[in-house]
Every structure is written in structure tokens, then in C-alpha cells.
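J.: The following block contains a protein sequence and its predicted model.
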Amino acid sequence: MKRGIRMMNAQMVKEEISFKSDVSLKGTLLIPDQGKETYPAMVFLPGSGKLNRDGSTPKGKFKFDLYKDLAELCTSLGFVTFRYDKRGVGESEGDFHSAGLSDALNDAEAALDMLAAHPKVEPSKLIIIGHSEGCMVGTALNTRRPASGLVLLSGGGETLKEALDHQRQLLYKEMREKKGIQGFIIKKLNTLDKAEKQAQGTYKKMVESDKDVMKTLGFIKMPAKYFREHFALNIEEALTKVACPVLAINGTKDFQANPEKLKRIEQFVQGECEIHVVENMDHGLKEQLTPMSPSTYKKDYLKTIGKPIHPEAVKHLTSWLQRYL
């Protein structure tokens, strides 16, 4: 493990960390500067796609900085926080497209090992905090390495396949309600049934494949290992092995995660759980006052860049973490 240390401000110290899974990964550690020998710690597990340690796309216009903002909030409350670039993203080595759930779990476990060995961390107080796909990874990680706390943001209790199916059905619903010539063409050509048949066919090919990456339609690269391993995850079984306190937060304007799946947390986890569904909060924990559309969500997300995390989400997370301390 390599470190580069510098002071951020009067309340926290920043370390640039290089740590080893089966590839070399890099991330950012924030340490409270509150005069204590050790602190409880949190590892951040990101959502799907090419997201870096800050929760942004390394190249492009989606500079959300969600994980950076969350980490700074949690560190200000007295927690060491660690967030890292996924393999094949940012400064981390490895191939993004060939990585599966098993790789994400190995990387997250290596991050926990690094945290537990850090001189400023209390190793008996490690919290896993996952966002979106990170909720699935974090829940599965807890079965390998039981945490002392589990925070699930925008995706608790849900599998990747359930989330994708939910998103497609919402999109189909929107398409069926189209009027005029567009609506006529959709109905006349049976477009949505064909799209669903194609989606299920692609799933089947990836599940039956033994390749890490495969091509569909002759040229589109699909991360077969990623889907295959995620589709095999039994989230209910993983939840039954959660004995630590759990905080789960979803938003009413989040079409990417189904808040109905949060009921599984109450049903299956063994420890105490706290669940919140925040009004007018989207998948990126930002306030959305306009209707969200599955066909135009990227434009809606771009409007939230630079905005703070929804104050209700901040309130619930802060209250839970302060009780933990």
C-alpha cells in the first residue's frame, strides 16, 4: 500500500492510496482531524458504469461528484472514508469490460483489508456504504466480510436483473402512452414486444456463455461475466446474513431503483434496520421537482450537476451515523 498525504482543511486529512487486489487500484482516503487516535471507517462501493472514486465519469459531462460529497460529509461527522476508482477506470488498473461481480467483491474486500490495517482506523468498526449497484455488491460483500454497519443508497434489496427489468417496463409504459404517428408506429410494428424478446434473448446468451465479454448483433460488446454473475446473486439469502444495523434510502423520483424491494430488508435482515423513501429525490440523491422520464433521464440528471445532496437524505444519513458514533 502506498500513500500520499496532504491536509485538506482544518477538519480532515487527505491520503491518496494505492492498494492491491489482483490488480492495482487507487483511491482517496479522508481522515477526520479531531485529535483521536482511531476512528470508525467507511468504504464506498459505486454504482454501475464507468464511475470513478468521486462518482463521476472520468471523461465526459457527467461530473456528479456524489461519492466525493458523501465522503466529505461522513468524514466531517467523524469517520475515515475511502473511495476508489473501479478497475479499468481512472487511475486503477484492470479491464473494466471483463470485470464481474466476483471482481467487484475482491476489490471491495481488498479495500476493507487496507482500511482495517490503517493506523487511524478502528478495525472493529467498518461500515460498507453502497450506491445503486454498490448496494448489491455491499450486501454480497457482507456475507464474506461481516460489516459493523451497512448503508444502502438507491438500490437496497434489489438485484441487477430486477432493476433492469423494472427500468424497461417503465420505459415500455411511457412508449405505450405515446400519441400521434410515433404511438401508431410503436403499436403497429409491435416494437415493444420485439424489444423485450431481444432483451431476454441477450440475457440468455450471456448467462449461457463462458466468456467475459461477448458480442451481440455482431458488433456490440456486452460484459457477459458481469451479467452472468449478477444474475446468479441471491439477494434474499445474502440479506439473511446481515446482522449489523442497516440504513436504506431511496427516492420517489428514482425510476432506476424500485422502492418496493426495500421491504426485503425489513423481512430478511437479522439486525435493526431503518428505511426511508425521500420525496422528490432521484437516483443520484439530488432533488428533482420535475417529472422524471426513462427516455430523457440523462438530461434530467445533467440539470442536477453542482446541486447539493437532497437535504432529507443528508438528515437521515447524519442522524444514523451520529447514533452509530
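T.: Okay, I see it.

J.: switch to C-alpha atoms for all contacts and neighbour counts from now on
T.: Will do.

J.: OK, contacts around Phe219?
T.: By CA atoms under 8 Å, 6 or more residues apart in numbering, no residues touch Phe219.

J.: roughly how far apart are it and Glu15?
T.: The spacing between Phe219 and Glu15, counted by CA to CA, to the nearest Å, is 42 Å.

J.: Can you give me the neighbour number for the residue lying closest to Asp95 once chain neighbours are set aside?
T.: Among residues not flanking Asp95 along the chain, Gly88 sits closest, at 4.6 Å (CA to CA, 6 or more residues apart in numbering). By other CA atoms under 10 Å, the residues close to Gly88 number 19.

J.: could you say which helix or strand contains Gly88?
T.: Here Gly88, judged by DSSP states H and E, is contained in no helix and no strand.

J.: my guess is it meets Ala104, correct?
T.: No. Judged on CA atoms under 8 Å, Gly88 makes no contact with Ala104 at a distance of 11.5 Å.

J.: Which stretches in the stretch 151-300 of the chain count as strands?
T.: 214-216, 220-222, 246-251, 273-278 (DSSP state E, counting those that start in this stretch).

J.: ok, second structure coming up, stack it against the first:
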Amino acid sequence: MLLQDELRAISCASFETPSDNSGMCRPCGDRRLVNSLGRSIAILAAWIPWVAGCAGSEGSVREEIQVHSGGNTLGGVLELPPGPGPHPTIVIVPGSGPATREFPMYAELARHWVSRGFAVLRYDKRGTGASTGDWTRETFRERADDVLALTAHLRGRKDIRADGVGLCGHSQGGWIAPLAASSRPDELAFLVILAGAAVTPAEQDLSSTRHRLLRSGFDDASAEEAVALKRALHALVRQGKVEEAEVARLLEGASRNAWYPQVFPPDLKVDALCSLMRYLGLIMDHAPRPVLERISCPVLAVFGEADPFVDLSENAGPMEESLRRGSRDVTILRVPGAGHRLEPAGTNSSGFAAGALEALDAWLDARVKR
């Protein structure tokens, strides 16, 4: 859970590729308000499965797919390498906010892995792209069930190896993919976690707030003031007392601080924040460590050493400890100079930090036959 990302998501209906190095969506210029918050996008009356194929790059094939899950229809694109298969397959599980298949990092990973003989599935979260539903009303359990519906579809295809389907969860997807893997331990061949956290979303929100302010040059006192505000907002959620008057009072007292624009978008409306807080109530206390302990497949967890959102010292050790309780094959990879998208930190690059892809390839090559 990256609160800045969720805040942007509820204040604008359209998003474009970020120009900063956060890796998160940002609102486009028309500033149209999201009208899907608080009500679901219309659900299809009946699911009509269909597949439309088209030629991909360098002989690969791209197929549009639709899969039914929890009364919704999930849209995605499956890219297959040349040849009849069956192919091992990676399902990319997206992060927070209104993530779609077209997020640049996921598209780049797909191109790379397809070139190395994997099929790759990217999909749109509920209420985004070609998917119906509403991600702002979706629990982590429901997100994991969506992933399992997609993997079940893949495992039933003749061109996909049923014993070679794995997950790659990024950011918030680093909570979702393990939840799916722990639910069906015999059905998934491997798990890759990119920039995932071993603490609850609420704890990660506080940690991210603190570390981002410190990295931006604010002192400890300023960081603690911001964290105290976040704690107060979290308390309202847990108490079921998310009321605009009280939230406005808290923000009014904090908005004069120099750190405030670093924590909340300057044009944020109180009603939008309250809507977000109600959504966070669905996910903020998810405990990942018991989930990680139930995973038995091979696991690779990758951390960027310069990630401003997921602190390496607070997450790598606990994640490894929990994973080793269930899996005999656990690898923790620390990428020097890499940010939250594993990009070279401090750049606008859509690529990956030196050594990141090579390390991912080496791990997959040692465990997955093509």
C-alpha cells in the first residue's frame, strides 16, 4: 500500500505514465474526478469467454483474455513465445491504485521474459482497463482470488505447462501474490516478490512516510510529526469514525508544515481522503508473515537498496525468516542503487538497475525448464 498512489487514484479519473521516479500513476491534465468510487462499474450480466489473438514482437503471440472472478470479469493480455508449447508462465500481480496491464514496468518485464521462453500474463485490476468491478471495494483476499482464477484458466490451456505457472507480485502485489500462493501450494511452481513488504500495510505506510521525508532532507522531528498524523488517521479508520469534520480538523492543524505537501497531494479534498480511508480499512491490518510461512514453492524476494517506500532493513530479514518456515528454497536479492521499480534510483528510467534482470534470469533459469 503506497498511500500517495491511492490518494492520486481517488482524485483523478485518468492517469498517464509518471515523469518522476516513483513508478506510480499520476493524474493527467483534465482532472476529471473518479466517478467509480463508492459504486461498482456495471458488471456483465453473463460471462462470455473469448480470446482474440494477434502477432506479438519477434514471433510471439498476444491474446486478449477474459476470466470470470467473484462476479466480475478480468481482462488481460497473455503473450506467448514462439512455438507450440506448452510454456512455463509468469502472472504479473500489480501494485496499488488503478493498475492496468500497461504499467511500463510490467510491460517491460513481459517483453523480457517472453524473449526468454516464458508466457506472461498481465491483467487489469477490477474497475480498470477491460476489467469490471471496483478496486476500491476489494479486499486482499478478493484480489488473491482474482489471481487464482487467472492461474486456473492458464493451467487448463494446452499451450501452458500446468506445472510451470508462477507469480510475480510487485509492491502491493507483494502482499497479494503470497496470499494466492499460500492458498494453493500445490498449483504454483514459483513465486517472485519485487519490492514487497513483510509488515502490515499500515506499518508500511508509516515507515514509508518517515523514510521518504528523511531522504528529502527533513529532520527527525518533522518526520515524526507526519507519522503522528498518519497514526491519528489510522486510528479513526480502526474506530470506524471516519468523519469529514474530524479529518478536516487533523489536516488543518498539519497543513501549515513544510512537510505536508510531501505526504498529501496539495489539491486533496477531505471527502476524497475519507473515501480512501474507508478503503484502507479493508486492507491496512493485513498480516503478511503468517501468510509467508505457509508458502512451500521456491521464492525469490527482490529489494532495491534505494527503495524509498519499502525499507530494506525493516523488511528483508523478517521476510526471509518467515519464508524459510515453509519453503526450502528461499533467495533474498538486494539490488544496489535500485528504487521501488528496481529502476536506477534518482532517474526517470523505465529500465532496470544494473544486474537486476540478470539476477532474476539466473534464478528462474535454475528452477524453471523451458
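T.: Yes, it's here. Quick caveat, the model's predicted, so the values are computed rather than measured.

J.: Would you point out which residue is most central in structure 2?
T.: By CA atoms, centre = their mean, structure 2 has its centre lying nearest to Gly95, at 1.3 Å.

J.: any idea what that residue aligns with in structure 1?
T.: Using TM-score structural alignment, the equivalent of Gly95 of structure 2 in structure 1 is Gly47.

J.: got the contact list for that match?
T.: By CA under 8 Å, 6+ apart, the neighbours of Gly47 of structure 1 are 130-134.

J.: if you set the cut-off to 7 Å instead, what comes out?
T.: 131-134 (CA atoms under 7 Å, 6 or more residues apart in numbering).

J.: Redo the residues you listed as JSON lines? Include secondary structure.
T.: Conversion of those to JSON lines gives the following (DSSP: H, G, I helix; E, B strand; the rest coil):
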{"residue": "His131", "secondary structure": "strand"}
{"residue": "Ser132", "secondary structure": "coil"}
{"residue": "Glu133", "secondary structure": "helix"}
{"residue": "Gly134", "secondary structure": "helix"}
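
J.: among the residues you listed, which ones are buried?
T.: The neighbour-count test (16 or more other CA atoms under 10 Å) marks 131-134 as buried among those.

J.: Correct me if wrong, but Glu252 of structure 2 is in a helix.
T.: Yes. Counting by three-state DSSP, Glu252 of structure 2 is part of a helix.

J.: To which residue of structure 1 is it aligned?
T.: For Glu252 of structure 2, there is no aligned position in structure 1, judged by TM-score structural alignment.

J.: With Arg143 of structure 2 instead?
T.: Here Arg143 of structure 2 is matched to Ala104 in structure 1, going by TM-score structural alignment.

J.: In structure 2, what residue corresponds to Phe255 of structure 1?
T.: Alignment note (TM-score structural alignment): Phe255 of structure 1 maps to Pro308 of structure 2.

J.: Neighbours of the closest residue to that match other than its chain neighbours, how many?
T.: Spatial nearest neighbour of Pro308 of structure 2, excluding adjacent residues (CA to CA, 6+ apart): Arg212 at 5.5 Å. Using other CA under 10 Å, Arg212 of structure 2 has 19 other residues around it.

J.: rewinding a little: deepest in the core, which of the strands of the stretch 151-300 of structure 1 is it.
T.: strand 246-251 (a mean of 25; mean count of other CA atoms under 10 Å).

J.: Report the contact partners of the nearest residue to Glu224 of structure 2 once chain neighbours are set aside.
T.: Nearest in space to Glu224 of structure 2, with sequence neighbours left out and distances taken as CA to CA, 6+ apart, is Arg210 at 6.9 Å. Contact analysis of Arg210 of structure 2 by CA under 7 Å, 6+ apart lists 223-224, 227.

J.: Tell me which residues touch Ser57 of structure 2, please.
T.: Under the contact definition (CA under 7 Å, 6+ apart), no residues are listed for Ser57 of structure 2.

J.: what does it align to in structure 1?
T.: For Ser57 of structure 2, the aligned position in structure 1 is occupied by Asn9, per TM-score structural alignment.

J.: about what we covered before: quickly find the element holding the match of Arg143 of structure 2.
T.: Under the criterion of DSSP H and E, Ala104 of structure 1 resides in helix 101-117.

J.: after superposition, how close is that helix to structure 2?
T.: Compared with structure 2 after the fit, helix 101-117 of structure 1 shows a mean deviation of 1.6 Å (mean CA distance after the TM-score superposition for structure 1).

J.: Now do the same for Val80 of structure 1: its match in structure 2.
T.: Alignment note (TM-score structural alignment): Val80 of structure 1 maps to Ala119 of structure 2.

J.: That match: neighbour count?
T.: As a burial measure, Ala119 of structure 2 scores 29 neighbours (other CA under 10 Å).
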